[in-house]
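K.L.:
based on what follows, work out the 3D shape:
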Amino acid sequence: MRENKYDDPDFFENYGQMPRSVGGLNAAGEWHVLQKMLPDFTGKNLLDLGCGFGWHCIYAKEQGADLVVGVDLSEKMLNIAKAKSEGLQIKYLQQAIEDIDFSKEEFDVVMSSLAFHYVKDFQSILQKINYCLKPGGTLVFSQEHPIFTARAEQDWIRNEKGEILHWPVDQYQEQGIRQTSFLGHTVVKYHRTLENIFNALIAAGFVIQQVSEPKPSKEAIAAWPEMEAENKRPIFLMIKAVKAGT
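P.N.:
Predicted coordinates:
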């Protein structure tokens, strides 16, 4: 996550043209599932890791959250987030996810959307999250699915006409760095197996409550027909867990 591609002008411009950047949460194919996994925010303290444009921070505040803190390494992302949440009491911090240092049991909810596959030391982040969560507090996060991250190419197998045939899976058991192409740039991501992800959560003191491999909603496909292909394989993994203890 310390690689800050999002402040590159060309990368940021391309990112800003993605459906979820333009249309917000309802334009994110997985939102209809993620929304149901989130707890009641009324009176709660939320930490959003990799908050981006601040969509989830704004949603939590509108749902009655008390304290909302968004963390992101990108200055450009945070500038957009601040503009979109003007008038709302949301605190934004520019720092890497790996560098968070919050007080013990400061938050009721920690969430992260599509950021953890950029983090090298997943176990360390989970330990920090557990420390700043209250007992019984909730962690909800999404990341790129291990089926998606296994190959560095992250692309479909197509026929001679360019039509999608299938999604290849290879090197699944070889965890670690993947040099991938995203929005016309080389980006560093980290591949982990499902086994590694689940066991890391358990080792960090979490109880897994729900797992989802969401399909895009019918509404999202109607608006962006290219999302239909996402039904061929999971692109996202979403997990809801709670900190053990009462």
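K.L.:
can we go C-alpha only for contacts and neighbour counts from here?
P.N.:
Will do.
K.L.:
in terms of helix, strand or coil, where does residue 32 fall?
P.N.:
Classification of residue 32 using DSSP: H, G, I helix; E, B strand; the rest coil returns helix.
K.L.:
that one touches residue 217, doesn't it?
P.N.:
Yes. In terms of C-alpha atoms under 8 Å, residue 32 counts as a neighbour of residue 217; the distance is 6.8 Å.
K.L.:
where do the strands of this structure begin and end?
P.N.:
Counting by DSSP state E, the chain has strands at residues 45-49, 67-72, 91-94, 107-113, 133-144, 157-158, 164-166, 176-182, 185-191, 206-212, 236-243.
K.L.:
ok, residues contacting stretch 107-119?
P.N.:
Outside stretch 107-119, the residues within contact range by C-alpha atoms under 8 Å, 6 or more residues apart in numbering are 1, 39, 44-51, 97-98, 122, 129, 132-134, 137-144, 188-191.
K.L.:
quick one more, to check against the first:
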Amino acid sequence: MKQNIYDNDIFFNSYISMRKTGVTYNDFVEQPAIKSTISSLNGKTVLDLGCGNGQFSKYCVDNGALKVTSVDISKNMIELAKKENNHDKIDYICTPIEDLEVKNQKFDIIISSLMAHYIEDYTRLIEKIVSLLNTNGEFIFSTEHPIVTARKEMNNWIIDGDGNRLHWGLDNYQEEGKREEHWYIEGVVKYHRTISTLINTLINSGLVLEKIIEPQAIPIGLEKMPKLEDEKRRPSIIVIKARK
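P.N.:
Below is the predicted model of the structure:
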């Protein structure tokens, strides 16, 4: 079953309110890392998988992309993207990634921002991405770090009686599969995979691994979100770049 939490009104409104602050992990950790891995957007065709409100798609065209195809399962997100980040070089498609069909078209760059951990069949996802990449095309994606998704309770900080964070609890690492957590609403489903699974699936599909980043916050992020110091204690996100 394909999960679509972003069309839940409670989740959607809470999530959008958070993102509009501009003071988030996305702004200070994940997006800077993603952008740092892109060789060039100039004249490139881009597929943005899990495009959300289209902010990154707009970044691509603003930085020279020839055309961006932006895909998201959420009707709410696609409608917001068309309203806030519309552009004649961006085509928005509302469909689950698993059901995406793009005929007679391949892409120079495929980007996926914090989407892969929602997909149950990772191998099939990578097979689809390979089929949609041009030769020498880049695939860049971020996902929640396996250190974060491993523990079945998804409640990882070990705290003392005063609420101080003592250390990060790691457990169930080799037990891949479904995890559930409360994030604005109950029952948000993610899928845990080991680092070796994330990487070897890419290699087995014929992609060449180029870069792995376990990003920390950029300096302004540490100023505006002091809790991002915790990224030095454990990475919450991993960014991987591969080439066909």
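K.L.:
to residue 20 of the first structure, which of the strands of the first structure lies closest?
P.N.:
strand 107-113 (11.9 Å; C-alpha to C-alpha).
K.L.:
compared with the second structure, how much does the closest one deviate?
P.N.:
Overlaying the second structure shows strand 107-113 of the first structure at a mean distance of 0.4 Å from the equivalent residues (mean C-alpha distance after the TM-score superposition for the first structure).
K.L.:
how many residues are close by residue 209 of the first structure?
P.N.:
By other C-alpha atoms under 10 Å, 13 other residues sit near residue 209 of the first structure.
K.L.:
run a quick neighbour tally on the nearest residue to it once chain neighbours are set aside.
P.N.:
Sequence neighbours aside, residue 241 is the residue nearest to residue 209 of the first structure in space, at 5.1 Å (criterion: C-alpha to C-alpha, 6 or more residues apart in numbering). By other C-alpha under 10 Å, 21 other residues sit near residue 241 of the first structure.
K.L.:
ok, residue 241 of the first structure - contacts?
P.N.:
138, 139, 140, 206, 207, 208, 209, 210.
K.L.:
look up how far residue 75 of the second structure lies from residue 68 of the second structure.
P.N.:
18 Å (C-alpha to C-alpha, to the nearest Å).
K.L.:
more neighbours, these two?
P.N.:
residue 68 (24 against 16).
K.L.:
so who does the equivalent of that one over in the first structure touch?
P.N.:
Aligned by TM-score structural alignment, residue 68 of the second structure pairs with residue 68 of the first structure. Counting by C-alpha under 8 Å, 6+ apart, residue 68 of the first structure makes contact with 45, 46, 47, 48, 57, 60, 61, 89, 90, 91.
K.L.:
repeat that for residue 229 of the second structure.
P.N.:
Neighbouring residues of residue 229 of the second structure by C-alpha under 8 Å, 6+ apart: 217, 222.
K.L.:
separation between it and residue 180 of the second structure?
P.N.:
For residue 229 of the second structure relative to residue 180 of the second structure (C-alpha to C-alpha), the value is 26 Å.
K.L.:
centre-most residue in the second structure?
P.N.:
residue 114 (1.4 Å; C-alpha atoms, centre = their mean).
K.L.:
isn't residue 141 of the second structure right up against residue 33?
P.N.:
No. Using C-alpha under 8 Å, residue 141 of the second structure makes no contact with residue 33, being 10.0 Å away.
K.L.:
what residues sit buried inside stretch 160-169 of the second structure?
P.N.:
Neighbour counts over stretch 160-169 of the second structure (16 or more other C-alpha atoms under 10 Å) mark residue 168 as buried.
K.L.:
re the thing from before, what sits in contact with each of residue 141 and residue 33 of the second structure?
P.N.:
Counting by C-alpha under 8 Å, 6+ apart, the residues touching both residue 141 of the second structure and residue 33 are residue 239.
K.L.:
for residue 175 of the first structure, see how far away residue 112 of the first structure is.
P.N.:
21 Å.
K.L.:
looking at those two, which is more packed in?
P.N.:
Using other C-alpha under 10 Å, the more surrounded residue of residue 112 of the first structure and residue 175 is residue 112, with 22 against 15.
K.L.:
residue farthest from the centroid of the first structure?
P.N.:
Of all residues in the first structure (C-alpha atoms, centre = their mean), residue 160 lies farthest out, 34.1 Å.
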